[in-house]
Every structure is written in structure tokens, then in C-alpha cells.
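Asks: the following comprises the amino acid sequence and a computationally predicted model.
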Amino acid sequence: MEEVPFQSILHPTDYSESSKPAFAHALRLAIAARSALHVLHVDDAGNETDWARFPDALALLKQWKMLEAAAAPEDVRRQLGVDVTREALGSADVAGTISAFAEERLCDLMVLMTHGSSWMGRLLKDSVAEASARLTHAPALFLHEGQHGFVDHASGRIRLHRILMPVAADVPPMHAWGLASKFVRALDPLAEFHMLHVGDTLPTFGNMLPYVDLKRGPVVETILEVAEHARPDLIIMATAGHHDLFDDLRGSTTERVMRKAPCPVLAIPEHARRNRA
């Protein structure tokens, strides 16, 4: 079986009830990879840290029956090989602080909960999750509010059967495909990939990938239309970030897909930090 290609996972938390699915994904992926998991809260108001509000990894692992009811915190590392740390930092620059923390700890995956907002809301106050991911050279798994994702919060079971991976001519996909295929096969060897290109002709790299479905139409809308029909468990996209002011206002293609996607989105930067692959 493939090895999950991550060694250090970062999950920023705002303590909210809606962020619980994202924490469950971060913890379950850390278990699968036997990696470090850093749970981080950044407070921009300088409030005293309420450690009791941090998500409880030990309780969730007991609920998933991965640890016995009498297990102690040290059993998470001893029995499951996962080192869970909790950190609280104060800063007015929340996204910048999250990014700096990720770089310092060499995090090679971020798991983020994002909240839907209008384009005007993003213009006035950028999404912390999206801004953090843009500043950090690591893949980012986005769940948005109301999504349960591919990890069952009650049992810890992973459902990752169908993957939609759009590819674009202007963002070389080979690094993303190498990482994505290893990641998915490690979690579900029978998962099926649906490769998609929106345009008039297939890019030259088409013969280096599995069969690529060609569709014509507006890029974001077509990807979302295919996703609504195919009902994937995960969308994976290679991304090059923002190119101009228009991207800054409305978001990159990946961000625009992520905001309306019916499932989590794994964004893999074109020049992501190399990991154990």
C-alpha cells in the first residue's frame, strides 16, 4: 500500500462548532500518515488562551475506537505514531502568522475550514483560510461550512471513492498528479479519478495522465457542473495562485471552485514544498 505523503499537518482552528469536520480530517489523515499534527489558534484580539476549547484528539480517537477508553494522552504517540501539539499565538496578522508557523514547522499539508462569503466581503476582509494557503508553500485541504467531507466524524471511517481532478494548460499538473495519486491510493486503493480539462483542445501533457475528459464552457462553472453530476468525494486542483488584481478581487480558479464545491478541495501549489514522495 502507498504511504500517505505527509509528515507534518497543520490545522488552524477558531474553536467553532463548524470547524469540527476539518479537525476530524486533519486527525484522521495524521493517523493514516503517522505524522505530526499541529493544532493552532491565532487570536487577533490578544485574549487569554482558553485551552479547554481546543479540539480534543484523545476523546475523538477513543470515540473512533482507535484507543481504549482508559488511554492516556501519551498513548496517541506510543500506539498510533502521531505527535499532536497545541499552540496559541496572538497576532493582528492571522494569515501571516499561520503561514509563518507552517514554514517554521515544515508543514506539508494544511487542513482548513473556510466560511462562505460574498465577493464584497472578501474585498473588505480577505478569507483567513484562503490567505493562509496562498502564503504557505504547501498543499491545502479546504472544507467549507456545512460539509462533512470524506472522513466520518462519528466513526473515523474514510470514504474516498470518486476523485475529480481538473487540469489546466497554464498550470503544469504533473507534480500535483504525482502527489494526488499517492495520497488517494494510500487512503483508498480502489478510488477512481475523473480527469477533466475545460477548453477547446487537450493540452500537450494529456498523454502523460490517465484519460482526460474534455469539455467546453466557462471554466469554473463547467467544473462545478461536472462536480454536481459526478458527486466526487474530493476535488484536487493544481494551483499557481493569484496572477493579477482581478484574481485578488474574485479569487483564483481554485478558490472560486472551492467556495461552491459540493465536497472538500485539495489545492496543490505548482511549486509546493517537496515531501517524502
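Replies: Cool, the structure landed.
Asks: hey, let's count contacts and neighbours off CA atoms from now on
Replies: OK.
Asks: please, where are all the strands along the stretch 51-200 of the chain?
Replies: Applying DSSP state E, counting those that start in this stretch to the stretch 51-200 of the chain gives strands spanning 83-90, 109-114, 140-144, 162-166, 192-198.
Asks: save those as CSV, and put in mean neighbour count and distance to residue 103 too.
Replies: Shown next, in CSV, are the strands of the stretch 51-200 of the chain (neighbours: other C-alpha atoms under 10 Å; distance: least, C-alpha to C-alpha, whole Å):
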stretch, mean neighbour count, distance to residue 103
strand 83-90, 16, 15
strand 109-114, 26, 11
strand 140-144, 26, 13
strand 162-166, 22, 27
strand 192-198, 20, 31
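Asks: kindly reformat these as a markdown table and extend each row with distance to residue 241.
Replies: A markdown table is the format used below for the strands of the stretch 51-200 of the chain (distance: least, C-alpha to C-alpha, whole Å):
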| stretch | distance to residue 241 |
| --- | --- |
| strand 83-90 | 26 |
| strand 109-114 | 16 |
| strand 140-144 | 12 |
| strand 162-166 | 15 |
| strand 192-198 | 18 |
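Asks: and of those, who's closest to residue 11?
Replies: Nearest to residue 11, of all the strands of the stretch 51-200 of the chain, is strand 109-114, at 5.0 Å by C-alpha to C-alpha.
Asks: and residue 201, how many neighbours?
Replies: Counted with other C-alpha atoms under 10 Å, residues neighbouring residue 201 total 12.
Asks: wait, isn't it in contact with residue 214?
Replies: Yes: applying C-alpha atoms under 8 Å as the test, residue 201 and residue 214 come out as touching, 7.3 Å apart.
Asks: mutual contacts of these two, please.
Replies: Common contact partners of residue 201 and residue 214 (C-alpha atoms under 8 Å, 6 or more residues apart in numbering): none.
Asks: and the helices in the stretch 51-200 of the chain?
Replies: 57-63, 74-80, 94-104, 119-124, 128-135, 174-187 (DSSP state H, counting those that start in this stretch).
Asks: comparison target, given below:
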Amino acid sequence: MSIRKILVPTDFSPNSYLAVEAANALATRFGAEITLFYVEATHDYLVLDIGSTGAREEREFEMHHFDEAKELVSSDVECHTMVDKGTPYEAILAAAESRHADLIVIATHAHSGIQRFLLGSTTEKVVRGAKCPVLLVHPDPDRSPARMLVDLEKIVVPTDLSDTAKAALPVAAEIAKSCDAELLLTHVIEPLTGLGFGTGAEQVYALQRGLQEATSEGLTKFRSEVPDGVKSEVVVLEGTAHDELAGLVDREKAGLIVMATHGHTGVTRWLLGSVTDRVSRTATCPLLIVPPS
């Protein structure tokens, strides 16, 4: 993966500025350019209540806040601004296409007035529709997302061991190589469900052993595809996916999670269902979501 152009959707809220800082950290590392993108939402999509009375006030508002956001971008990083109108997720995806973006960086966990833009259906639709990776950034009380990316030492790469899940590996490896970070190749064995009444302890034990052996074998094969020169470690966890991933991030002080979309049922649920939301809420680091190759 080559990161040369980064799109940063912003509503000019404090949390969206965290995304600008995170994008700047990556742009500095990879020599990329940044485009700050603001959506003048229509219909029921409220990006921000600016209280303007006309187009002139709207332009002044945008220019003022774009100037504030650009203050967060290093002087040696090329930075552009862009404005469009429409449904936020459609405008974001169109902007990513027109700017040939290699990465979209978007903030989550905004206050209620703009939460729909930054956290709910819009973010999920951007993740589903984007042809490039999407980095989700949210506040952490102890370290800024940008600082985590600057000081990056460990990257968690969850996998369901499917071929499509491998899409995350080259992206994670490229980032790891750029900062000499270690990849933690991780699979979570979730509790067995759907067992018939009367299933004996020996049968359950045999099933668990089979899962563990298949996981170990699959992760070993997965690890063999890590490029030479990139450090990696295999991690097998048992429990609820989002809890185990969040716990691993905390224990290892990982600065980034890189996950692929559209793997088997388990990882699809991790990424596009309730588990994704919980990971993005509970993990104390940015989450990079990679589309299929």
C-alpha cells in the first residue's frame, strides 16, 4: 500500500480535529498530501448548526474553520480544502474517488449535534462503500491518536484466517515497516454455540482442541506471508471478540488495529455489526479498516 493522498472529512468539531492530527502524522511519515473535506449537508443530515443566514456567511464560516484545521498540519505537508453538498456518506465517497484518495481518516464519538455524521450510519456506509482503507479515530484520555501513530510500536491484525482477511496484511506490513513496529497476528476463538442438548464434556473438549489446532495452523500460514524484515508474533485468544481485542490493545499498548472487511461470518460481524462499534468505542487506539483486494 502506498499512501500518497489522504482525505479527511471534517465538521470542524474538536473531535474531527483529532482526525486531522492523525492524518498529519501519517502524511509526515509517508510523504502524503491531505485534503480537508467539509460537507454542506442537505435534508435531514445535520453536520453542524452554524446559524448562518446566507451563502456569504457560510463561506466565511468554512474559511475560518479550514484555517484552524490547517494549523494542525505540518508546514511541509501539502494541504488542500474541498467543500461539497449532499448526503454525507455519498459526498465523502465521491470526494475519495475524485481525489484518488489512498486513505480516508474520519473521527468518531462526536457530540449529539453531529453524531449522525461521524459515528452512525454515515461511517458504516463509508466503510462499506470506500475503495480505499478507512482509519477511524476517536479520543483517548491518555494519548492522542496522532501520538499513538507517531510512537507506533505494535499493530494488532485480527484475522478469521480466510483468504479475504489477508487484505489487511500488506497494509499493516507497510505501516509496520515504515516505523519498525511489530505485527500481532490475532485470532479470537469465540465460545461454542449451537451445541445440542446433551453434548458431552469430551465432545466439547474435542471440538475446542480442534479449533485451537486449526487456529494455530492457520495463523502459522498467515504469518508466513508477512514480508521479510517485518517483525510479527502470533496471538490466539479465547472469549468475546471485542473484549479480547480491546484487552490485547491495552496489554500490549498497541497503537493501531488493522482489520479487513468481508471475511467469513465472524470477521464480517466484527467489522460491520455490533462488535465493530464496540471495538471502535472500547479500543484505545485508531482502527484501520481495509477493503478486499
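Replies: Received, thanks. Keep in mind the model is a prediction, meaning the values are calculated, not measured.
Asks: among the strands of the stretch 51-200 of the first structure, which is nearest residue 134 of the first structure?
Replies: Each of the strands of the stretch 51-200 of the first structure has some distance to residue 134 of the first structure by C-alpha to C-alpha; the shortest is strand 140-144, at 9.2 Å.
Asks: tilt between that closest one and helix 128-135?
Replies: Strand 140-144 of the first structure runs at 170 degrees relative to helix 128-135, counting by axes from the mean of the first three to the mean of the last three C-alpha atoms, to 10 degrees.
Asks: counting contacts, what elements does strand 140-144 of the first structure pack onto?
Replies: Counting contacts by 3 or more C-alpha pairs under 8 Å, 6 or more residues apart in numbering; DSSP states H and E, strand 140-144 of the first structure is packed against strand 109-114, strand 265-269.
Asks: out of those, which is closest to residue 259 of the first structure?
Replies: With C-alpha to C-alpha as the criterion, residue 259 of the first structure lies closest to strand 109-114 of those, at 8.2 Å.
Asks: that closest one maps to which residues in the second structure?
Replies: Residues 103-108 of the second structure are the counterpart of strand 109-114 of the first structure, counting by TM-score structural alignment.
Asks: measure how far the matching stretch is from the centre of its chain, please.
Replies: 7 Å (C-alpha atoms, centre = their mean, to the nearest Å).
Asks: check what contacts that stretch and list those residues.
Replies: For stretch 103-108 of the second structure, the external contacting residues (C-alpha under 8 Å, 6+ apart) are 3, 5-10, 15-20, 22-23, 96, 115, 118-119, 123, 132-138.
Asks: so what's residue 283 of the second structure up against?
Replies: Contacts of residue 283 of the second structure were listed using C-alpha under 8 Å, 6+ apart, and they are 245, 246, 249, 250.
Asks: quick one, what contacts the first one?
Replies: Taking C-alpha under 8 Å, 6+ apart, we find residue 245 of the second structure in contact with 188, 279, 283.
Asks: element containing the aligned residue in the first structure for it?
Replies: Here residue 245 of the second structure is matched to residue 223 in the first structure, going by TM-score structural alignment. Residue 223 of the first structure belongs to helix 219-230 when assigned by DSSP states H and E.
Asks: distance from that helix to the second structure after superposition?
Replies: Aligned to the second structure and superposed, helix 219-230 of the first structure gives a mean residue distance of 2.2 Å (mean C-alpha distance after the TM-score superposition for the first structure).
Asks: what angle do that helix and strand 162-166 make?
Replies: Using the same axes, to 10 degrees: helix 219-230 of the first structure against strand 162-166 is 170 degrees.
Asks: pull up the gap between the residue nearest the centre of the first structure and residue 47 of the first structure, please.
Replies: When C-alpha atoms, centre = their mean is applied to the first structure, the residue found nearest the centroid is residue 141 (0.5 Å). For residue 141 of the first structure, the distance to residue 47 of the first structure (C-alpha to C-alpha, to the nearest Å) stands at 28 Å.
Asks: same question, residue 193 of the first structure
Replies: Distance, residue 193 of the first structure to residue 47 of the first structure, using C-alpha to C-alpha: 45 Å.
Asks: please apply the same query to residue 240 of the first structure.
Replies: When distance is defined by C-alpha to C-alpha, residue 240 of the first structure is 36 Å away from residue 47 of the first structure.
Asks: need the contact list for the counterpart of residue 5 of the first structure in the second structure.
Replies: Using TM-score structural alignment, the equivalent of residue 5 of the first structure in the second structure is residue 2. Counting by C-alpha under 8 Å, 6+ apart, residue 2 of the second structure makes contact with residue 102.
Asks: make sure residue 2 of the second structure is indeed in a helix.
Replies: No: under DSSP: H, G, I helix; E, B strand; the rest coil, residue 2 of the second structure falls outside any helix and is assigned coil.
Asks: re the thing from before, most surrounded residue in the contacts of residue 283 of the second structure?
Replies: Ranked by the number of neighbours (other C-alpha under 10 Å), the contacts of residue 283 of the second structure place residue 245 first, at 23 neighbours.
Asks: before we move on, the earlier item: between residue 240 and residue 47 of the first structure, which is the more surrounded one?
Replies: Applying other C-alpha under 10 Å to residue 240 of the first structure and residue 47 shows that residue 240 carries more neighbours, namely 19 against 10.
Asks: alignment lookup: that one to the second structure.
Replies: Per TM-score structural alignment, the equivalent position to residue 240 of the first structure in the second structure is residue 262.
Asks: any idea what sits nearest that match, other than its immediate chain neighbours?
Replies: Nearest residue to residue 262 of the second structure in three dimensions, chain neighbours excluded: residue 268, at 5.3 Å (C-alpha to C-alpha, 6 or more residues apart in numbering).
Asks: that neighbour against residue 261, yeah?
Replies: Yes: judged on C-alpha under 8 Å, residue 268 of the second structure makes contact with residue 261 at a distance of 6.2 Å.
Asks: of these two, who's got more company?
Replies: Counted by other C-alpha under 10 Å, residue 268 of the second structure and residue 261 do not tie: residue 261 has more neighbours, with 24 against 17.
Asks: burial of the closest residue to the more buried one other than its chain neighbours, as a residue count?
Replies: Residue nearest to residue 261 of the second structure in three dimensions, not counting chain neighbours: residue 291, with 5.4 Å by C-alpha to C-alpha, 6+ apart. By other C-alpha under 10 Å, 21 other residues sit near residue 291 of the second structure.
Asks: any idea how far residue 291 of the second structure is from residue 176 of the second structure?
Replies: Applying C-alpha to C-alpha, the value for residue 291 of the second structure to residue 176 of the second structure is 19 Å.
Asks: name the SS class of the residue nearest to residue 202 of the first structure when sequence neighbours are not counted, please.
Replies: Leaving aside its sequence neighbours, residue 202 of the first structure sits nearest to residue 214 (C-alpha to C-alpha, 6+ apart; 6.8 Å). The local conformation at residue 214 of the first structure, judged by three-state DSSP, is strand.
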